[in-house]
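A.B. asks: no sequence on hand, only this structure:
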C-alpha cells in the first residue's frame, strides 16, 4: 500500500500518535480537527460560530497541504458535545460548501480532546 503523510504548519500539529492526514492514491483521510489555533495550540476563544470556523480553517489548511481544498471533501463527520449547536454548525457549513454537499454524519459525544465542543474529520478526493 502506498500511503503518504500530509502535514501543514497552518493547522494544529497532532497531539498524539497520528498524522494530520494520510494520502492513499487519490484519497486523503483527514484526522479530526478541533478549534485549536495552530500558532498557540490553544482552543480559540469565542462562540460556537468562531469555533466552527476555526475547525474549517484547520481542515482547509490540511486539504491544501495535500493539494486540494474543502471542495474535494466527499465525507464529513462532525462530533458535538451538544446537539443544540447542530443548526448553527449547519449555517456555518453553508459558508464553506456548495451543492452537492459532502455526505455527512453528526454525532453527539460526551467529551472531546482539550474539552473542545466540536471536532470534525473528513475524507477528500483529489481531482
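C.D. replies: Noted; the coordinates are in hand. What you are looking at is a predicted structure, and each value in this text was computed from that prediction instead of being measured. Residues are numbered from 1 along each chain as shown.
A.B. asks: only C-alpha atoms from now on, for both contacts and neighbour counts.
C.D. replies: Fine.
A.B. asks: right, and residue 26 touches residue 127 too?
C.D. replies: Yes: under the contact definition of Cα atoms under 8 Å, residue 26 touches residue 127, with a separation of 7.4 Å.
A.B. asks: which helices and strands sit right next to the biggest helix by length in the chain?
C.D. replies: Determined from DSSP state H, the single longest helix within the chain is helix 48-65. With contacts taken as 3 or more Cα pairs under 8 Å, 6 or more residues apart in numbering; DSSP states H and E, helix 48-65 sits against strand 27-33, strand 36-37, helix 86-93, strand 118-125.
A.B. asks: residues contacting the last one, please?
C.D. replies: Taking Cα atoms under 8 Å, 6 or more residues apart in numbering as the criterion, the residues outside strand 118-125 that touch it are 26-35, 51-52, 55, 59, 63, 68, 70, 72-81, 112.
A.B. asks: swap the cut-off to 6 Å and go again
C.D. replies: Residues outside strand 118-125 that contact it (Cα atoms under 6 Å, 6 or more residues apart in numbering): 26-34, 72-80.
A.B. asks: got another one to weigh against that:
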C-alpha cells in the first residue's frame, strides 16, 4: 500500500491520504471542491463545486499517469438530493464516453460546508 499525494488536488483536511495505491487500484478519499491553489472553497454553486471536484480528481489521476477513463467506480455525496440533476449534468460532461459504476447519496453534511464530495476507485493500466 502506497499513499498518493499531489499539489494538483487539495491537501487532505484530516489524518488521511488523498488516495492510496493498493493491488493495482487507486482508492481516492472523498474529494472536496477545494481550490488547490489557495486551499479554499471558492465556488458557490453546486455546478461550480462539481466542476472543481472533477478537476481535482483529474489532477490526482495525472499524478499516477491515469485519466478519467481509468475510473471504475465513483460515489457522489450531496448535501441535498435536490441538486442531483445539476451535479449529474456536470459529471456527465466529464464522463461522456466512459461511464464508471456510480452511487449517489444525500448526506446530512459535508466537511467545510461543501455542497458535493466525490470519491473514486481507478484501475492502473
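C.D. replies: Structure's in. What do you need? Quick caveat: nothing in here was measured; it's all calculated off a predicted structure.
A.B. asks: give me the mean distance between the longest helix of structure 1 and structure 2.
C.D. replies: Comparison of helix 48-65 of structure 1 with structure 2 after fitting gives an average deviation of 0.7 Å (mean Cα distance after the TM-score superposition for structure 1).
A.B. asks: which residue range of structure 2 does that helix align onto?
C.D. replies: Under TM-score structural alignment, helix 48-65 of structure 1 corresponds to residues 46-63 of structure 2.
A.B. asks: what's the distance between that stretch and the middle of its chain?
C.D. replies: Put simply, stretch 46-63 of structure 2 sits 6 Å off its chain's centre (Cα atoms, centre = their mean, to the nearest Å).
A.B. asks: residues touching the aligned residue in structure 2 for residue 26 of structure 1, list them.
C.D. replies: Alignment note: residue 26 of structure 1 maps to residue 24 in structure 2; criterion TM-score structural alignment. Listed by Cα under 6 Å, 6+ apart, the contact set of residue 24 of structure 2 reads residue 124.
A.B. asks: helix or strand: which one has the alignment partner in structure 2 of residue 104 of structure 1?
C.D. replies: Using TM-score structural alignment, the equivalent of residue 104 of structure 1 in structure 2 is residue 102. In this assignment (DSSP states H and E), residue 102 of structure 2 forms part of strand 101-106.
A.B. asks: so which bits of that strand are buried?
C.D. replies: Within strand 101-106 of structure 2, the residues scored as buried using 16 or more other Cα atoms under 10 Å are residue 106.
A.B. asks: cool, stretch 28-42 of structure 2 as well?
C.D. replies: Within stretch 28-42 of structure 2, the residues that count as buried by 16+ other Cα under 10 Å are 28-36, 41.
A.B. asks: would CSV of those with distance to residue 6 of structure 2 be doable?
C.D. replies: As requested, those are arranged in CSV below (distance: Cα to Cα, whole Å):
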residue, distance to residue 6 of structure 2
28, 12
29, 13
30, 15
31, 13
32, 14
33, 15
34, 14
35, 13
36, 10
41, 18
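A.B. asks: out of those, who's nearest residue 93 of structure 2?
C.D. replies: The nearest member of these to residue 93 of structure 2, counting by Cα to Cα, is residue 33 at 16.9 Å.
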